[in-house]
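A.B. asks: Show me how the following folds:
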Amino acid sequence: MDAAISAAHEAPPAVVLVSAGASHSVALLAGNVLCTWGRGEDGQLGHGDAEDRLVPTVITGFEAPGITSVICGADHTTAYSEDEHQVYSWGWGDFGRLGHGNSTDVFTPQPVKALQGIKIKQLACGDSHCLAVTMAGEVLSWGRNQNGQLGLGTTEDSLLPQTIQAFEGISVKMIAAGAEHTAAVTEDGEIYGWGWGRYGNLGLGDRNDRLVPEKVSSVEGEKMVLVACGWRHTITVSSSGSLYTYGWSKYGQLGHGDFEDHLVPHKVEALKDSSTSQISGGWRHTMALTSDGKLYGWGWNKFGQVGAGDNADHCSPAQVNFPEEQKVAQVACGWRHTLAFTEKKNVFAWGRGTSGQLGHGEIVDRWNTPVIIDALSPDGPGSKKLESSAAIPFAAKIWVSPSERYALVPDEKVAKSGDVSARGNGADASVPENDVKRMRVSS
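C.D. replies: Prediction:
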């Protein structure tokens, strides 16, 4: 970390949006300022090295004008320059998730040449795959594809963006990517699902995988307008503001008051009197923002990522309280942490923090309620400044093959209805105590 770019008494540039990955976070600020913090071992922070950052740090040397979108995958990051009509990506490159035509890690933002000149409406990143919706409503996908999550009709990974032919003649409005599945909402309000479907997370009424997008049966005659994916569950919102979830619910992440999986979209009755305006899915938790600025969270809460003030799992929505009852403008779920910024432009973080992804300058799991990120917030105490990185190219990086360094999370048994042993915050062999999802081999 080099020179601080803002004096302690000066308010930082206003936040435009936030996003969160497995163990890193990003924020786009007014004036085309891009900040990242948290785990950096794969280059996902974009600072030119593999160092963690415990506080928000400006990416220097990234001169792309008109950045309008920044989205985190698990261990990589993408951004879109509207002025240039150019997608950028950086971070862990295995399986082609960066779209550069190879599997090399990238430590500073680099243009995805295959997408140059294409007007992008939206980007979505999952664990190891990415998608883009064009302004014309077409969908391109790239990255890992072992369960068909790219929607291309195969299980072959793709190192470069490819058009999903199944959507020919169908205009897509929005996409969302989970760990190994994908969902989309069309301009006509239809939901589609594809990829890994063992927990019903495709919404198609069964537990089968799909290699191409398949339409979900209509939900109570409602048209859908929003969609988001957690690791193995899916969230969608109708034009009336009703919230629906489906898929895996071992930790209550569907919000239906129980721990039962749902194979088709099911309305979250606890929020039936509220109009949901934004949704986000974490590894095993869910957040929903209502039109009146209230934030609700539920699901796995071992690290306090739900934000309800405890560490107990919640199978029904719990309201998250903010200082002075500030209304929330945006929320973003990481795997085990959550970010939000309020209408007062204050940024808050809570949950898992052992890689610095909370931006508080610490590496501890301390927060189960929202805590202001000082360096990004006008109401912060001013003790931490917005840092800037030198962005020196990390030329000495040694590439390690996916087969050597990728360790899959062990398969879990599909819980049968009424299987109490599979519920709640108890032992789960597939939940790592730390955030390491893969093994590296020392050279």
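A.B. asks: CA atoms for contacts and neighbours, from now on please.
C.D. replies: Fine.
A.B. asks: Assess the claim that Gly153 and Asp209 are in contact.
C.D. replies: No: applying Cα atoms under 8 Å, one finds Gly153 not in contact with Asp209, separated by 11.2 Å.
A.B. asks: How many neighbouring residues does the closest residue to Asp258 other than its chain neighbours have?
C.D. replies: For Asp258, the nearest residue in space outside its immediate sequence neighbours is Cys315; the separation is 5.6 Å by Cα to Cα, 6 or more residues apart in numbering. By the measure other Cα atoms under 10 Å, the count of residues near Cys315 is 24.
A.B. asks: Doesn't Cys315 belong to a strand?
C.D. replies: Yes: when classified by DSSP: H, G, I helix; E, B strand; the rest coil, Cys315 is found to be part of a strand.
A.B. asks: how close does it sit to Gly307?
C.D. replies: Separation of Cys315 from Gly307 (Cα to Cα, to the nearest Å) stands at 14 Å.
A.B. asks: Another for comparison:
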Amino acid sequence: MNGNGEREKEEEKMEEENDEEKRYKVLMWGYLPGVLTHKSPLTSPVSVQSPETGIDVQSWKDVCGGGCGFAMAISAGSGKLITWGSADDQGQSYLTSGKHGETPEPFPIPTDDPVVKAAAGWAHIVSVTEKNDVYTWGWKECVPSSKLVANFAAGGSVEGDSFRKESSVLTEQESPQSQGSKLTASSVAHQDNKKAEETAKRRRTVTAKQELESPPPADESLSAPPCIVELDPGVKITSVAAGGRHTLALSDVGQVWGWGYGGEGQLGLGSRIKIVATPHLIPCLDMSSHGADRSLRSPQGSITPGSETRKALGSYIKRIACGGRHSAVITDAGVLLTFGWGLYGQCGLGNTNDVLRPTCVSSLLNTRIEAVAGGLWHSVCLCDHGRVYTFGGNQFGQLGLGTGADHAEFCSCIILNLIV
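C.D. replies: This next block holds a predicted model:
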């Protein structure tokens, strides 16, 4: 038995050494205005330039998603958050995206703890350290009212009193705690009547296409430096996701927390609350959202009575993702839940309505979903058999279907099989 233990230790040591020897090459493409002098998009992959700060550009741990006109990655070993690609004259904020230009540099997070996960929205970033501390910065409505841990801005500093005065605007707006009974089922039904839905849909139709060309302003007074996100005692965050103006965080016990803008239901609180100024627990497995009194087809294909709905859905959340104004989570049973903006069918429920609470995507209940990602107008997910499904807006061919038609459901949107 001791011999087996020694062999196992030797094998683990060899695996660690092999991991240390691995070198990863990072490629970039798309809109990174600080990379090229003429600020044209990179239409094909190019290697990321080596940084001048001594960080090995090949020693990467992860490449992070999101970011409006800038790129972000995590270095191996030191766990530094690296940013690059933004430009001063393109309405981008140093407080959010870090150094402007083509050379990657560490972003000055006020901690020496290695970063293990990070994500970016249109104009905000959120990261998780090895000690499960969550830091966020950027556009102020995306940053919870919390303790300020760094006072800096482009070419100067942000005074603590000034920051608290400016951020008080967030705390004065509606939050779940201040709303109290407004989040009850009866009041939600009253708020979300048919007339309100139609009015909101017309408004979003007019403004949706403007969002692509209208990122948040770069005025530093609208941006907040890194702060620690304060959660309930004992909560340990292991993963984060950033939408256009909202953030989700996943804990080690499978709970999901959210904050930021929730006007289309992307925070899953059952209402169109615009600003959630502090992290709020999202009831992802609330039976009222999944028809507890109705039958449900389980992933195995059998009809499940309403009393067994919870078992079929799963008991905790294992993956989270954010689109521009919608969100998606995956349960331990491989069930996909979506919520938020639905104008282009990006929630996969067969219609274009907004979804105010986490709702099961019933057309995929016979498929175990392993991963999901969201764009501004569309969503993509991967099943355990290697099939990729897409749904939502398809104006630019982002669904990969060979057509330009939108799709509000998964059923006819299988685009490829990754297992051959």
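A.B. asks: hang on, the earlier thing: compare neighbour counts for Gly153 and Asp209 of the first structure and give me the winner.
C.D. replies: Using other Cα under 10 Å, the more surrounded residue of Gly153 of the first structure and Asp209 is Asp209, with 22 against 18.
A.B. asks: where do the strands sit along the stretch 51-200 of the second structure?
C.D. replies: With DSSP state E, counting those that start in this stretch as the definition, the stretch 51-200 of the second structure shows strands at residue ranges 60-63, 71-75, 81-84, 105-106, 115-120, 124-129, 134-139.
A.B. asks: The stretch 251-400 of the first structure now?
C.D. replies: With DSSP E, counting those that start in this stretch as the criterion, the stretch 251-400 of the first structure has strands spanning 262-267, 276-281, 285-290, 295-299, 314-320, 328-333, 337-342, 347-351, 367-372, 387-388.
A.B. asks: quick one: stretch 394-403 of the second structure to chain centroid distance?
C.D. replies: 22 Å (Cα atoms, centre = their mean, to the nearest Å).
A.B. asks: for stretch 321-340 of the first structure, same thing?
C.D. replies: On the basis of Cα atoms, centre = their mean, the separation between the geometric centre of stretch 321-340 of the first structure and that of its chain is 14 Å.
A.B. asks: end to end, how far does it reach?
C.D. replies: Terminal residues of stretch 321-340 of the first structure lie 12 Å apart, using Cα to Cα.
A.B. asks: Let me see the contact set for the alignment partner in the first structure of Ser59 of the second structure.
C.D. replies: Residue correspondence, TM-score structural alignment: Ser59 of the second structure in this structure matches Gly66 in the first structure. Under the criterion of Cα atoms under 8 Å, 6 or more residues apart in numbering, the contact list for Gly66 of the first structure reads 32, 81-84.
A.B. asks: just to revisit the earlier point, what residue in the second structure is paired with the residue nearest to Asp258 of the first structure?
C.D. replies: With TM-score structural alignment defining the correspondence, Cys315 of the first structure maps onto Ala408 in the second structure.
A.B. asks: Test my guess that that match contacts Gly392.
C.D. replies: Yes: counting by Cα under 8 Å, a contact exists between Ala408 of the second structure and Gly392, whose distance comes to 5.3 Å.
A.B. asks: List the buried residues in stretch 64-77 of the second structure.
C.D. replies: Within stretch 64-77 of the second structure, the residues scored as buried using 16 or more other Cα atoms under 10 Å are 64, 66-76.
A.B. asks: ditto for stretch 289-301 of the first structure
C.D. replies: Of the residues in stretch 289-301 of the first structure, those scored as buried under the neighbour-count criterion (16+ other Cα under 10 Å) are 289-291, 293-301.
A.B. asks: just stretch 38-58 of the first structure next, same as before
C.D. replies: 38-40, 42-58.
A.B. asks: coming back round to it: for the residue nearest to Asp258 of the first structure, give its distance to Gly281 of the first structure.
C.D. replies: Here the criterion is Cα to Cα. By it, Cys315 of the first structure lies 14 Å from Gly281 of the first structure.
A.B. asks: likewise Pro65 of the first structure?
C.D. replies: From Pro65 of the first structure over to Gly281 of the first structure (counting by Cα to Cα), the distance is 29 Å.
A.B. asks: Between the two, tell me which one has more neighbours.
C.D. replies: Neighbour comparison, Pro65 of the first structure and Gly281: the larger count goes to Gly281, with 30 against 16 (by other Cα under 10 Å).
A.B. asks: ok, the equivalent of the more buried one over in the second structure - contacts?
C.D. replies: Structural alignment (TM-score structural alignment) places Gly281 of the first structure against Gly374 in the second structure. By Cα under 8 Å, 6+ apart, Gly374 of the second structure lies in contact with 321-324, 326-328, 380.
A.B. asks: want to try a markdown table for these, with distance to Cys360 of the second structure, secondary structure and neighbour count as columns?
C.D. replies: As requested, the contacts of Gly374 of the second structure are exported to a markdown table (distance: Cα to Cα, whole Å; DSSP: H, G, I helix; E, B strand; the rest coil; neighbours: other Cα atoms under 10 Å):
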| residue | distance to Cys360 of the second structure | secondary structure | neighbour count |
| --- | --- | --- | --- |
| Ala321 | 15 | strand | 26 |
| Cys322 | 16 | strand | 32 |
| Gly323 | 17 | coil | 27 |
| Gly324 | 20 | coil | 22 |
| His326 | 14 | strand | 32 |
| Ser327 | 12 | strand | 33 |
| Ala328 | 10 | strand | 30 |
| Val380 | 15 | strand | 20 |
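A.B. asks: Quick one: these as CSV, columns for distance to Glu141 of the second structure too.
C.D. replies: Formatted as CSV, the entries for these read as follows, by distance: Cα to Cα, whole Å:
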residue, distance to Glu141 of the second structure
Ala321, 19
Cys322, 16
Gly323, 17
Gly324, 15
His326, 17
Ser327, 18
Ala328, 21
Val380, 27
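A.B. asks: which of the residues in the helix or strand encompassing Glu6 of the second structure are buried?
C.D. replies: Using DSSP states H and E, Glu6 of the second structure maps to helix 2-21. Judged by neighbour count (16+ other Cα under 10 Å), helix 2-21 of the second structure contains no buried residues.
A.B. asks: Could you do stretch 257-274 of the first structure as well?
C.D. replies: 257-269, 271, 274.
A.B. asks: Same question for stretch 48-65 of the second structure.
C.D. replies: By neighbour count with 16+ other Cα under 10 Å, stretch 48-65 of the second structure contains the buried residues 48, 51, 55, 57, 59-64.
A.B. asks: out of those, who's nearest Cys227 of the second structure?
C.D. replies: Distance to Cys227 of the second structure, by Cα to Cα, is smallest for Cys64 among the buried residues of stretch 48-65 of the second structure, at 19.5 Å.
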